[in-house]
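Novice: Sharing a model that was predicted from the sequence below.
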Amino acid sequence: MLSILGVLSLGALAVIGLLQAGAIDMAADTPHSPAVYRLIEWAREQSIVRRAAAIVPPDDLSDAGRIRRGAGNYDAMCANCHLSPGIEDSEIRKGLYPLPPNLSKPANADDSDRTDARRFWIIKHGVKASGMPAWSKGGMEDEAIWDLTAFLKIMPDLSPEEYRRLVEASDGHAHGGLEEHGAEMESKSGAAHTHATKPHAHKHGV
């Protein structure tokens, strides 16, 4: 037993020594080894599955209003990293590691309530060390997150033209949480904020 503890202690000291020496390459353009990547991916999915298990999606995710509102926020907040129908890559996406999933393509898993809960949890809480922000921290309330979730369900079936029509019919980048967040910031700084804009025009050099 003591010998096992000794080996574990030496192993822990070796790892600490490597970290202290800066031996771990943290550059985003140097991928993890396949084994490390699989371990991180497995740990991430186990964490998300556990935390999303109690989330119950609303019954109206097919509502046209939800989908339309989600389209505007997706185009403004998500499309640069997660792409949109007809767009194959973006400047910022090329530099991110791990590479964000292309959400305009069909998912591998069945589009079930569990998938909806998973999407909601990720949008709300973000994912550490991945570049995926916690949008709740940015002022997005749950209803707007469910709107995004509703839009993500149907986006893989949209043509580029259908996608653009939905975005243009939306209120653009608009969600109620921004008003509260902006009011708080305005009271602190005295600056004027615009919280709802029409959809942004994105130029993709790909």
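Specialist: Done, it's in. Numbering: from 1, shown residues only.
Novice: C-alpha from now on. contacts and neighbour counts both.
Specialist: Noted.
Novice: How much space separates residue 81 from residue 71?
Specialist: 15 Å (Cα to Cα, to the nearest Å).
Novice: second one coming, line it up with the first:
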Amino acid sequence: MQMLTATIKGLLITAVIALVCGGLFLYSGTYPMGADVPHNRLTYWLLETLRERSVARAASDIDVPHNLNASERLLAGGADYNDMCAGCHLKQTTRIMTSPPVALVNNQTTEL
């Protein structure tokens, strides 16, 4: 019984230390989150997994329209896509899905 109590106490102390260290890292601002610095593999995997699972959960109850490939549907959404999406995503004149990130640290602006 005493060994079980010591084990639980050790696990709780370890968990508290991990939470404190994680909080310090989080609030330190030392991790480069800018779009001009690539993430390391672990961070990329965590963010990618979070995004994929979030989208899968949110989309799980969406019914796919039966006429999804109909040209009328494509034409109806084309103007919206051009107005709201084409600036960053594929347009006939672009070759990549998203625009390359701008190094915001090097750009100075006086306008907000």
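Specialist: Noted; the coordinates are in hand. In this text, all values refer to a predicted model and were calculated from it rather than measured experimentally.
Novice: care to give me the TM-score?
Specialist: Once superposed, the chains reach a TM-score of 0.71 (TM-score structural alignment, normalised by the length of structure 2), with 95 aligned residues with a Cα RMSD of 2.2 Å.
Novice: on that earlier part again, which one's more surrounded, residue 81 and residue 71 of structure 1?
Specialist: Higher neighbour count among residue 81 of structure 1 and residue 71: residue 71, with 33 against 22, using other Cα atoms under 10 Å.
Novice: and the nearest residue to that one once chain neighbours are set aside, what element?
Specialist: Distances taken as Cα to Cα, 6 or more residues apart in numbering place residue 167 nearest to residue 71 of structure 1, at 5.2 Å, with adjacent residues excluded. Of the helices and strands defined by DSSP states H and E, residue 167 of structure 1 is found in helix 160-169.
Novice: Tally up the residues packed near residue 65 of structure 1, please.
Specialist: Neighbours of residue 65 of structure 1 using other Cα under 10 Å come to 15.
Novice: ok, now the one 10 residues further on?
Specialist: Counted with other Cα under 10 Å, the burial measure for residue 75 of structure 1 works out to 24 neighbours.
Novice: That one corresponds to which position in structure 2?
Specialist: Aligned counterpart of residue 75 of structure 1 in structure 2: residue 82 (TM-score structural alignment).
Novice: Could I get the contacting residues of its match?
Specialist: Contacts for residue 82 of structure 2 (Cα atoms under 8 Å, 6 or more residues apart in numbering) come out as residue 91.
Novice: That one is in what secondary structure piece?
Specialist: Applying DSSP H and E, one finds residue 82 of structure 2 within helix 71-84.
Novice: So what's the gap between that helix and the chain middle?
Specialist: Distance, stretch centre to chain centre, for helix 71-84 of structure 2: 26 Å (Cα atoms, centre = their mean, to the nearest Å).
Novice: what about it, how far off from structure 1?
Specialist: Helix 71-84 of structure 2 differs from its equivalent in structure 1 by a mean of 1.6 Å after superposition (mean Cα distance after the TM-score superposition for structure 1).
Novice: how about that helix: buried residues?
Specialist: residue 81 (16 or more other Cα atoms under 10 Å).
Novice: What of stretch 77-85 of structure 1?
Specialist: 78, 79, 80, 81, 82, 83, 84, 85.
Novice: Reformat these as a markdown table; add secondary structure.
Specialist: Compiled in a markdown table, the buried residues of stretch 77-85 of structure 1 are given as follows (DSSP: H, G, I helix; E, B strand; the rest coil):
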| residue | secondary structure |
| --- | --- |
| 78 | coil |
| 79 | helix |
| 80 | helix |
| 81 | helix |
| 82 | helix |
| 83 | coil |
| 84 | coil |
| 85 | coil |
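Novice: Pick the one among these closest to residue 178 of structure 1.
Specialist: Closest to residue 178 of structure 1 out of these is residue 78 (16.1 Å), distances taken as Cα to Cα.
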